[in-house]
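Undergrad: I'll drop the sequence and a predicted model, then ask my questions.
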Amino acid sequence: MPIELWLQLKTLICSNCRDIETLNEILSCLRSIKSRDSEKGRLVLDATYELFLAQHILMTTNCDSNIGKEKLTRIFGVTVSRVVDHLYDMQICLENYRGGTIKEALKFFKTDIDIANYRNDFVHGNMPSFYVLYEAIDKLTELIIEIYWKAFDGDISWPKDESNNEMKIVENIQGILDIVKSPDTGLSNYNNFINQDNVKKVRHYIITNCNLFIKLLMTTKNLIIFENVDVENNITGSYTFVPLSHHLITMKNILKLLSEDGDVFELARFTGECAIETENEYIKKQYIYWTSWLVKKIVTEKLIDEWEVKELVKLCIILDLKECLDKILENYPDKLEEFASSCMSKCNEMETDDEVKVALYLLLLLY
């Protein structure tokens, strides 16, 4: 199939032109691609077609009459239901996980989770309003464009091997580190950083499978040094770990990327879990350093919610990160006091040493 047709479709979809002629051309391209595509089951094509067909029907239907508006409301309801179901299936394909809710799927793609309620209301016979469904279609269209069409680079090959995809993520992370390490690149500036090709690809991975990206970022030979001695910085097992300067710049920019399109809490949580579970003292020091660095940045910028604050408190107490706890107390004093009160009230129910340690540490910290 000619790649030119796909690229033409991308241009039309990303143009934000929604006149009837453009909509006709978009739908024509989609029909042609779907009928000629040897790989069936591209969910993003199905979702894109549903959304632009709904917009085409809107342009060609009389909305002033009650009959016209009722017809459109039902069509919009079907569109929202189908697209949400496609997104749910996409998450399953990306994470190889089934069992979550539709709301969790929408949260995964960072769009309005209320759309799940509109979808559920519609399929159970409780018709949402025309304007609510119209707005939902707008948001879903923006989402599909952002996560797929803007990032589409002309590669229409069907993924054959998950490990190959993981290798691409690792290669792009390494590519970022190599660029940042080069002198005079100016990539300490975030606006310069995000315009790099490797970064654009990494942003796409963050949007589509954030957990996999975080896992590969923190468990491969990129930010974590697996040799016993780093000659450049004279780091050995007996020294306090000091990261390389280009590692710090990269992590600072990746944290900002995750705050915009991913999950900063998951990055801190995963890194902390690695620090707890790793037995090698040299590697453990690195994970502890990065956990501390991440927590302090995240709580200072107030990037997390109440539940996530509590989870980070537990992590910091187990790892004995006093400076992090001070930062949490400084930025979330009310939440910490509520958590401490809750722990004290459940003292008799605590079953593990870690739970007891959390409760006692909070007492000492606050009182």
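TA: Sure thing, it's come through. Numbers count the residues shown, from 1 in each chain.

Undergrad: can we go C-alpha only for contacts and neighbour counts from here?
TA: Fine.

Undergrad: ok, how many other residues are close to Ile173?
TA: For Ile173, the neighbour count with other Cα atoms under 10 Å is 24.

Undergrad: okay, one more to line up with it:
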Amino acid sequence: MLIVSLAVWAILVAAVIYIDNPGSMVTTTPQQQTGTPSSTNITARVIDISDYRELDILNNMSGYYLLYFEQKDCPGCKEVSPAIERYFSNNNAEVALVRIHIDDIFNSNQDAAFRLISRYNVLGTPTLILFHNGAEVARHIGVFRGDQYEGLKKFIEDGLRSRNSDGGTILSPLLPLSLGFLAAISPCSLPMLALFMVVSKNPGRGIINIVKTFVSMIVVLVPASLGLGLLFTSGRLLGVSLYYSLITYIGVVTLLWGALTFIDREPMISASGRVSLLLPILGMQCSFPFLLALLSMIPKNPVDASIQALVFSIGYSAPYIVASMSSGKASRTIRALSTGKSAKIFKYMQGVILVSIGAYVIINGLPYIVG
């Protein structure tokens, strides 16, 4: 099945390369995209920045303005964005909005994305930073508690009342811990978390075995969190992303696994503890801003970068450890459901789940495989 999956994956990649042929693309400048020169956008109430050539706008902002850092496949952004649209559609003329699409800027110029994230100390998305005449007044990372609109409104109004600012915000050292935990249960990681529970071996009930599994995962994830940033930025062969190649290949394997389950040809796929650690590594793609931030920190302060990578990995590992501890019970449940009258229903459910996971990974990975 792995060979068939490789053939299917190669066909998909070839199709993406063919569709993404630069000869069929029309390039436009930021001025052509907006229809007006970039300099005139400075006075606009809402500014969208998707290209590194538009970043100079940030140097000429005045008054109150909100920088909203977002990216594709960011679950928190999907919750906050409607609230932002609603707030700035209600004629709140005192504050301008600048939406910054980090992943698009990265695709247009990697160095510019590094400088941007380092300049504003962006560790995750969504990040909202309120400025007054170039000085930072308030910062919020992630979604708001309760109603998103009311939370956003209170955040901005509190910032407007606080005109005195030291020009920066001290970030909590525990922030990477929460970012890691949220990344592990994000849409990018959940498919890998589900597969991890299926293929990984139960570490056992003893506290020593659990600690061993936890330590081994941390030992792998700390360098992986730094290495993934490098793989994001330079991991290409002939224009093809090595990271997303691996992501989409696993997606194809999972999809075919589910398809074969429908026809009672389910392959026996299992992985040793070391091999199964590949899955949480691949699930870190939603942590794109944090990984870039770590890379930008390494030349200036490698110790802080390593500490933040460690704290992030601890938070990220927690759900995977729980999944690993549950794998034994899950396996027994699966074996019980796979026999008797409920076997056929379970097979269909298992097939649907695997096909859904595979399709999700493929659909979200293919657009980034070539560039």
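TA: Arrived safely. Because the structure is a prediction, the values reported are computed rather than measured.

Undergrad: please state their TM-score.
TA: Here the TM-score for the pair of chains, by TM-score structural alignment, normalised by the length of structure 1, is 0.26; 154 aligned residues with a Cα RMSD of 6.4 Å.

Undergrad: mind listing the helices for the stretch 101-250 of structure 2?
TA: Taking DSSP state H, counting those that start in this stretch to define them, one finds helices in the stretch 101-250 of structure 2 at 102-108, 110-120, 148-161, 175-184, 190-199, 207-234, 242-262.

Undergrad: please enumerate the helices of the stretch 1-150 of structure 1.
TA: Ranges of helices within the stretch 1-150 of structure 1 are 3-14, 20-36, 43-59, 66-95, 102-108, 114-123, 130-144, based on DSSP H, counting those that start in this stretch.

Undergrad: what about the ones you listed, which gets the closest to Asn331 of structure 1?
TA: Closest to Asn331 of structure 1 of the helices of the stretch 1-150 of structure 1, according to Cα to Cα: helix 102-108, at 25.6 Å.

Undergrad: for that closest one, which positions count as buried?
TA: Buried residues in helix 102-108 of structure 1, defined by neighbour count with 16 or more other Cα atoms under 10 Å: 102-103, 105-106, 108.

Undergrad: which pair in those spans the largest distance?
TA: Using Cα to Cα, these span at most 9.7 Å, a distance reached by Ile102 and Phe108.

Undergrad: can you report how many residues neighbour Ile345 of structure 2?
TA: Using other Cα under 10 Å, Ile345 of structure 2 has 12 other residues around it.

Undergrad: distance of it from Ile207 of structure 2?
TA: For Ile345 of structure 2, the distance to Ile207 of structure 2 equals 36 Å [Cα to Cα, to the nearest Å].

Undergrad: for Thr250 of structure 1, see how far away Tyr190 of structure 1 is.
TA: 10 Å.

Undergrad: related to what we said a few turns ago, now the helices of the stretch 1-150 of structure 1 in CSV, with distance to Leu363 of structure 1?
TA: As requested, the helices of the stretch 1-150 of structure 1 are exported to CSV (distance: least, Cα to Cα, whole Å):
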stretch, distance to Leu363 of structure 1
helix 3-14, 55
helix 20-36, 62
helix 43-59, 51
helix 66-95, 40
helix 102-108, 35
helix 114-123, 39
helix 130-144, 45
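
Undergrad: of those helices, which is nearest Ser345 of structure 1?
TA: Ser345 of structure 1 lies closest to helix 102-108 among the helices of the stretch 1-150 of structure 1, at 31.1 Å (Cα to Cα).
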